[in-house]
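>>> Sequence and predicted structure are below.
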Amino acid sequence: MPALNSIQVDKLFRLIGTPKAPVIIDVRTDEDFAADPRLIPGAMRRPWAEVANWAGGFRGRPVVVACWQGHKLSQGAAAWLRQDGAEAEALDGGVKAWVDAGYPLVPEAILPTRDPQGRTVWVTRARPKVDRIACPWLIRRFVDPNAVFLFVAPGEVVGVADRFGAAPFDIEGDGIRWSHDGDRCTFDVMLDGLGLAGVKPLAHLAMIVRGADTGRPDIIPEAAGLVALSLGLSRMYADDLEQLDAGMLVYDALYRWCRDATGETHDWVSHQPKGARAKPVTA
């Protein structure tokens, strides 16, 4: 049984990647973080000793706090968050329990430098279709829920990245980390680089994105549907950020299908209660 006001790692893992995932705050000491500088997917770092200064920013929100072993730092910070109006729990067993369970961790060093508000900033070409919506979805759901995305003219991506401290993605060029690699699309490359390739639903989703983005719908049947949805969204929205907001729902649905529903079939009676199903008509 988990301790009072705490959450177990398996439950948290099920919540991550969904729109209703809690805010995850890593309050490990600098020494503990230096020993393993990786984050639970979607987590942000905050100093435990300054909780009185930052707790108010999470008022009214579900929060999970993680220290190394789930003892005094996370318990104390979660209690402080609760008294400041957040729905806060400590991670039972801490980051150590997460590591021991074999769940994925995102290396902090590979992420762009955070802005003064603690957000990662990313830049890509305007008028997104597949990869340039799929990758922001991945980042917001598994890396940084507050990530900022800048959509600019193709020729300005590298310059904007340099001047604004942003990470360029889905664009060709020397030294660009997040781009196509042979037959793999940028989404594939991000999964590997961010330490998320072992998450089976994401690996399944990656096949759909790859097929849609590289013109190979034969890879998996759902790729053709994603192409249609992506092109439709591009026609519906002239504003790239509005298109991204709408596209988030598409990828939320695809992720949940990959995670929970690939074996489910649908017919005209599949959602009726058993007793209400029509009896076969006989002559």
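Alright, I've got the coordinates.
>>> Could you use CA atoms for every contact and neighbour count after this?
Will do.
>>> From Gly102, how far out is Gly173?
Here Gly173 is placed at a distance of 35 Å from Gly102 (Cα to Cα, to the nearest Å).
>>> One more: Ser74?
As judged by Cα to Cα, Ser74 and Gly102 stand 21 Å apart.
>>> more neighbours, these two?
More crowded of Ser74 and Gly102, by other Cα atoms under 10 Å: Ser74, with 29 against 9.
>>> Surely the more buried one is in contact with Asp92?
No. With contact defined as Cα atoms under 8 Å, Ser74 does not count as touching Asp92 (9.3 Å).
>>> okay, pairing it with this:
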Amino acid sequence: MPAPNQITVSQLNRLIGTPDCPILVDVCIDEDFEGDAFLIPGSFRHPFNDIEGLADRLRDKRAVIICQKGKKLSQGVVAYLQHEGISAEALEGGMFAWRDAGLPRIPHGALPPRDAKGRTIWVTRLRPKIDRIACPWLIRRFVDPSAVFLYVTAQEVDGVAERFNATPFDIDGVFWSHRGDRCTFDTMIEEFKLETEALNRFAAIVRGADTDRHDISPQCAGLMAASLGLSRMYRDDLAQLEAGLLLYDAFYRWCRDASDETHDWPGSRSAK
């Protein structure tokens, strides 16, 4: 059983990818991090000795603090944050325990640059349907919960990317886009090293819906129908994205926890 100020690897793993996931902060010293430059999905780096700056960023939020072994750095930061009235826990065993459990880790070099507020900035075409909602969902849930998404006319994506130091995605000729018969969602899962049974199952559904190959999975047509419905309900692309996050949360939880469950009607009842 973990100490009262700790969370286990398995407990944290169940939270990652869900709206209930705490803010994840990697406080490994630079020397340790450079020797193993990976991040737990959704986490960001912060100097362990900048408690004031970290406390300002975490105010009114729950946090998990991660260091190399789950010892002095993370537990010291947790104690300081608790003194500041912030709910915080240390990851038991630290990054080493996460790595040894064989769980996904994002290569730090795969992450786009962050702005002055520590956010990644992404830009794509207006009027999203499948990939341009699926990819922001993946980024918000597994890469950068604070990510900013800019939806602009197709001909202005490159210019906006250059002027605003944003990363373009899901357009022709950029790194974060379709590759062969696979969609941008697949590309992001591959490049961020997020392959899990649940995300791979979800990727097949997104791929089939996005490329009109509904034979890939029975759920493809349902995702397409729901996505087209959302696009008719919302004129504002960011409002559509916020609504779409809930839809993708539901599909992900089905992929992770409920794909073997069935339902019938009427329910079981005594024979007359």
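Cool, the structure landed. Just so it is clear, the model here is predicted, and its values are computed rather than measured.
>>> what sits against the residue nearest to the spatial centre of structure 2?
The centroid of structure 2 falls nearest to Phe142 when counting by Cα atoms, centre = their mean (1.9 Å). For Phe142 of structure 2, the contact set (Cα atoms under 8 Å, 6 or more residues apart in numbering) comprises 16-17, 41-42.
>>> Over to Ile176 of structure 1?
168-169.
>>> how about a cut-off of 7 Å?
Counting by Cα atoms under 7 Å, 6 or more residues apart in numbering, Ile176 of structure 1 touches Pro168.
>>> How much space separates it from Cys67 of structure 1?
Taking Cα to Cα, one finds Ile176 of structure 1 at 34 Å from Cys67 of structure 1.
>>> What of Ala134 of structure 1?
According to Cα to Cα, Ala134 of structure 1 and Cys67 of structure 1 sit 31 Å apart.
>>> Which one of these two is surrounded by more residues?
Higher neighbour count among Ala134 of structure 1 and Cys67: Cys67, with 26 against 23, using other Cα under 10 Å.
>>> how about the strands in structure 1?
Shown for structure 1, the strands assigned by DSSP state E span residues 6-7, 23-26, 38-39, 43-45, 62-66, 87-91, 106-107, 121-125, 148-152, 167-168.
>>> can you tell which of those is closest to Pro217 of structure 1?
When those are compared by Cα to Cα, strand 121-125 sits nearest Pro217 of structure 1, at 23.3 Å.
>>> what's the angle between the closest one and strand 148-152?
Put simply, strand 121-125 of structure 1 runs at 30 degrees to strand 148-152, going by axes from the mean of the first three to the mean of the last three Cα atoms, to 10 degrees.
>>> who does strand 121-125 of structure 1 touch, helix- and strand-wise?
Using 3 or more Cα pairs under 7 Å, 6 or more residues apart in numbering; DSSP states H and E, the elements in contact with strand 121-125 of structure 1 are strand 148-152, helix 157-164, strand 167-168.
>>> ok, average deviation of the longest one from structure 2?
Translated: helix 157-164 of structure 1. Helix 157-164 of structure 1, aligned to structure 2 and superposed, deviates on average by 1.1 Å (mean Cα distance after the TM-score superposition for structure 1).
>>> And the contacts of that helix?
Helix 157-164 of structure 1 has contacts (Cα under 7 Å, 6+ apart) with 123-125, 167-168.
>>> Just give the number of residues close to Arg38 of structure 1.
Neighbourhood size, Arg38 of structure 1 [other Cα under 10 Å]: 19.
>>> Kindly apply the preceding question to Arg61 of structure 1 instead.
Number of residues near Arg61 of structure 1 (other Cα under 10 Å) recorded here: 15.
>>> cool, and Ala109 of structure 1?
9.
>>> Any chance of the strands of structure 1 in JSON lines with distance to Trp268 of structure 1 as columns?
Formatted as JSON lines, these follow (distance: least, Cα to Cα, whole Å):
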{"stretch": "strand 6-7", "distance to Trp268 of structure 1": "39"}
{"stretch": "strand 23-26", "distance to Trp268 of structure 1": "39"}
{"stretch": "strand 38-39", "distance to Trp268 of structure 1": "44"}
{"stretch": "strand 43-45", "distance to Trp268 of structure 1": "42"}
{"stretch": "strand 62-66", "distance to Trp268 of structure 1": "38"}
{"stretch": "strand 87-91", "distance to Trp268 of structure 1": "41"}
{"stretch": "strand 106-107", "distance to Trp268 of structure 1": "43"}
{"stretch": "strand 121-125", "distance to Trp268 of structure 1": "42"}
{"stretch": "strand 148-152", "distance to Trp268 of structure 1": "41"}
{"stretch": "strand 167-168", "distance to Trp268 of structure 1": "46"}
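>>> just the ones you listed: most buried one?
A comparison of those by mean neighbour count, using mean count of other Cα atoms under 10 Å, puts strand 87-91 on top with a mean of 28.
>>> packing partners for that one?
strand 6-7, strand 62-66, helix 72-83.
>>> tell me what the shortest one is packed against?
Strand 6-7 of structure 1 makes packing contacts with strand 87-91 when contacts are defined by 3+ Cα pairs under 7 Å, 6+ apart.
>>> residues in contact with the strand it packs on?
Under Cα under 7 Å, 6+ apart, the answer for strand 87-91 of structure 1 is 5-9, 60-66, 70, 74-75, 78, 81-82.
>>> Pull out the buried positions in stretch 180-191 of structure 1.
180, 184-191 (16 or more other Cα atoms under 10 Å).
>>> and the two most separated of these?
The most widely separated members of the buried residues of stretch 180-191 of structure 1 are His180 and Leu191, with 12.1 Å between them, by Cα to Cα.
>>> possible to save the helices and strands packed on strand 121-125 of structure 1 as TSV with distance to Leu111 of structure 1?
Below are these laid out as TSV (distance: least, Cα to Cα, whole Å):
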stretch	distance to Leu111 of structure 1
strand 148-152	13
helix 157-164	13
strand 167-168	8
